[in-house]
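Chemist: generate coordinates for the sequence data below:
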Amino acid sequence: MSRVKEFRRLMKPDAIFNKVKEAIKTRSQEMLVFHDVDPRHFEQVEQGLRHRTNYLEQYSFRVHWNSFEKVLKVIIPSTLHESPAGWIIEMIQDGCVTGAIPAVWVKSMEITPSPRFENFLAPYTRSKKEGDLTFVPRVAPDYIFSGPYPSVVLESGWHESATQLQRDATLWLKGSGGRVRVVIQVKFFERTRNRIGCHLTINRSNLDGHSSEDRYNILPPEEDKDSVNGDEQNGGGGDGENHEEENEVNSDEDTENEANDKAADDEDDDEAADEDEGAEDEDDEADEDDDDDDEDNDAEDDDEDNDAEDLQIPEEDDDHQDNADQAEDPIDPFITFNEFYAGDCPPGMDPLGRVYFDLERLRVIARAKILERGKIPDE
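Modeler: Take a look at the predicted model:
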């Protein structure tokens, strides 16, 4: 059974509604995507989905409408789909228990699963999004009312094209006027019929108005992805041929340089022989002076030895080097408190403080949920 079904042809609102209604009730697909949907048709479809006489509110589904791209996406979440939200909640709870997250977090941050937001700015006016998990800072000083936008959003589900993932992130980041600081996307994909993989993408809104993207492989693990990327970078006959041509040119230059060096060495040998004859006479005279200097040098050496005993330079041990190597290894991704609070942290909270997200823990959770479906984790 296909997890995702896309419709690129123009469809009437009744046809769209019936496709969505069937998928919601039968759970035959987990995501439906409709392209080039007329905004008026979307309004009719949404009214039908929300109307109480259709009895669809008892089912779990989420509606995403990108008014700028005219794309309607309906998500019917599964336990696998929901697992990344559980992972993030676990990371937050762990931070609160260990003290990494200050106590003021509890009353100043609202964490809500799948709330609906439809207050986006142009060109995304009238768009609607239901993130799988949102972090909405509450307004100081009483921390009773929530802000208009989330600061951090999680969207999970089945893999889509890189272009579509970027469009989803852009809607949140730019449609909120930059108030959404971080969009986390955890996507699953099927390599074969029974093998499921997973990757994580973190999109950030920077102060200069641009966004950045970091991607992490969950299944298969990161080292496998690096190996593949290394083969791709090293591969390609064109690059190899260029390197060989460069090596041949360098070889000819090296031969010419060796001949010049040999001629120069012969001239140096002749000059050195003449100098040696004159140096023998000078050496006889210098021997007498050296005998007198030896006694002074011995005394100076004794003083230097005493100084060396006082100043001992510790050798760098292997453990120290190992720690330095470990510090260069990639670390788990994090979100700063400045990002969580969209630049307005509560008093006493360090804006540069971080909440880390354990990728290995996500890997364990995803692996278990995939096996629960009767599938094989891609490892």
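Chemist: can we go C-alpha only for contacts and neighbour counts from here?
Modeler: Will do.
Chemist: and the helices in the stretch 251-379 of the chain?
Modeler: Taking DSSP state H, counting those that start in this stretch to define them, one finds helices in the stretch 251-379 of the chain at 318-327, 337-340, 359-372.
Chemist: tell me which of those sits most buried.
Modeler: Of those, the one with the most neighbours on average (mean count of other C-alpha atoms under 10 Å) is helix 337-340, at a mean of 22.
Chemist: count residues in the vicinity of Val97, would you?
Modeler: The burial count assigned to Val97 is 11, neighbours taken as other C-alpha atoms under 10 Å.
Chemist: tell me, how many residues neighbour Ser205?
Modeler: For Ser205, the tally of surrounding residues (other C-alpha under 10 Å) stands at 23.
Chemist: cool, Asp307 as well?
Modeler: Neighbour count for Asp307, taken as other C-alpha under 10 Å: 11.
Chemist: quick check: it vs Asn297, distance?
Modeler: Shown here: Asp307 relative to Asn297, a distance of 15 Å by C-alpha to C-alpha, to the nearest Å.
Chemist: please apply the same query to Gly197.
Modeler: As for Gly197, its distance to Asn297 is 73 Å (criterion: C-alpha to C-alpha).
Chemist: quick one: which of the two has more around it?
Modeler: Higher neighbour count among Gly197 and Asn297: Gly197, with 24 against 12, using other C-alpha under 10 Å.
Chemist: this one as well, want them side by side:
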Amino acid sequence: MTARLSKQNVELRQRAEQLLERQKEGEAFVPTAEVHDLIHELTVYQIELELQNEELRRSEQKYQYLYQRYIDLFNHAPVGYITLNSKDHIREINLTATQMLGDEHSQFISKSFTNYIAPDDQDIYYFQRRVRYAVGTSQSFQLRLNRADGTQFHAQIDSRPEKDKKGLVMGCRLAITDITERKQAEATLEGTNVKLNKMVSELRQTQQQLIQQERLAAVGQLAAGIAHDFNNILTSILGFAELMKVSPDTPISMQADLAYIIKSTNRASNLVRQILDFTQRNITQPKHFALDSFIKEVTKFFERTIPEDIRLTLDIIPNDYSIEADPTQVQQVLTNLVLNARDAIDSGGTIKIILDHWVRDPDQPPPIPPMAEGRWLMLVVK
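Modeler: So this is what the prediction gives:
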């Protein structure tokens, strides 16, 4: 349409100039038909120009709308968008990217993009840059970027090279996504996985220990049964040997043999007690109880098992002696101490059981290396 109007414009101009020349040459008469045709054509031409102007205005409005739409899509995209030249200087940056980096739009133009990369991540970017110019393909990688206020955030970078007509890389376009929350979630998940793996490992270890303990418990029950029966036999042997030793009908020549039998039987009894102690350790059942009351009850048993010429006394200062332990093990410890004291006495004497509180001071060496500082219960048999 524009070409047609231009041609008409030339023709109308030529005809108008011809009429003007004829008037200058003194020709007073101009054919009416010719004038009317010229006016008609000028009117049509004017209308066509107005239509053309209207079309141009509509096109301009359309292009203006598309331009504003482009600006809106560019600036308010859900990701940051940056274009770089061949020297990695920023040519364009959208509003989302400026908000991520925390500065005004004018502060980024012509600045090097590497200024905003965390120092420890510079090598990552330069490696990706070399690949970009060597291969010319799109890339995806992660960096930590610096904000204007000095803080950092984790970013996913999607890079696409810009090429000229010859296919040479002349710059690139970067799409930037803030993945800080995702990184934090990953770190939390990783920590949870570590804890979970640790719990699974501990559970497996506990299961193995439980299986082993069940096996030991079965063996212990068998050993305890055998030890109990064997202990009954030893008790009979020991009882008869001691009766024969004190009997006036026993020849003096047998006293040494009876003493050896009694001594050997006591050694065997100690071995039986060790077996019982071993089986009880594998089925330990800690309980909360008062140690002073417990000792008083156990002492009644000792009074029936030690010789009559040995006196058993208690020295327990009134206090709180609450503990949490396996009563069977405590009884075994106390039994071993009392029996050892009994064996150390030749004839007659006193076995004294002392229970008291004891405090280990920080500057005091521990009686046993693992013993911590603080209040302890002290049990003495002498």
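Chemist: tm score of chain vs chain?
Modeler: Between these two chains, after superposing, the TM-score reads 0.25 (TM-score structural alignment, normalised by the length of structure 1); 156 aligned residues with a C-alpha RMSD of 6.6 Å.
Chemist: Lys359 of structure 2: what secondary structure?
Modeler: Not quite, residue 359 of structure 2 is Val, not Lys. Put simply, Val359 of structure 2 is strand when judged by DSSP: H, G, I helix; E, B strand; the rest coil.
Chemist: who are the neighbours in contact with Phe189 of structure 1?
Modeler: By C-alpha atoms under 8 Å, 6 or more residues apart in numbering, the residues touching Phe189 of structure 1 are 158-159, 196-198.
Chemist: what helix or strand is it located in?
Modeler: Take DSSP states H and E as the rule and Phe189 of structure 1 turns out to sit in strand 182-190.
Chemist: quick one: that strand to helix 359-372, angle?
Modeler: 40 degrees (axes from the mean of the first three to the mean of the last three C-alpha atoms, to 10 degrees).
Chemist: hmm, who's touching stretch 224-236 of structure 2?
Modeler: Defining contact as C-alpha under 8 Å, 6+ apart, one finds that stretch 224-236 of structure 2 is touched by 265, 268-269, 272, 275-276, 279.
Chemist: mind checking how far that stretch is from the chain centre?
Modeler: Distance, stretch centre to chain centre, for stretch 224-236 of structure 2: 56 Å (C-alpha atoms, centre = their mean, to the nearest Å).
Chemist: list the buried residues of it.
Modeler: Buried residues in stretch 224-236 of structure 2, defined by neighbour count with 16 or more other C-alpha atoms under 10 Å: 224, 227-228, 231, 234.
Chemist: show only the entries of the residues you listed found in helices.
Modeler: Within the buried residues of stretch 224-236 of structure 2, residues falling in helices by DSSP state H are 224, 227-228, 231, 234.
Chemist: what would those residues look like in a markdown table with distance to Glu242 of structure 2?
Modeler: Converted to a markdown table, those look like this (distance: C-alpha to C-alpha, whole Å):
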| residue | distance to Glu242 of structure 2 |
| --- | --- |
| Ala224 | 26 |
| Ala227 | 22 |
| His228 | 21 |
| Asn231 | 16 |
| Leu234 | 12 |
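Chemist: of the residues you listed, closest to Glu41 of structure 2?
Modeler: Set against Glu41 of structure 2, the nearest of those by C-alpha to C-alpha is Ala224 (129.9 Å).
Chemist: quick one: that closest one from Leu339 of structure 2, how far?
Modeler: Ala224 of structure 2 sits at a distance of 20 Å from Leu339 of structure 2 (criterion: C-alpha to C-alpha).
Chemist: ok, now Ile47 of structure 2?
Modeler: Relative to Leu339 of structure 2, and taking C-alpha to C-alpha, Ile47 of structure 2 is found at 132 Å.
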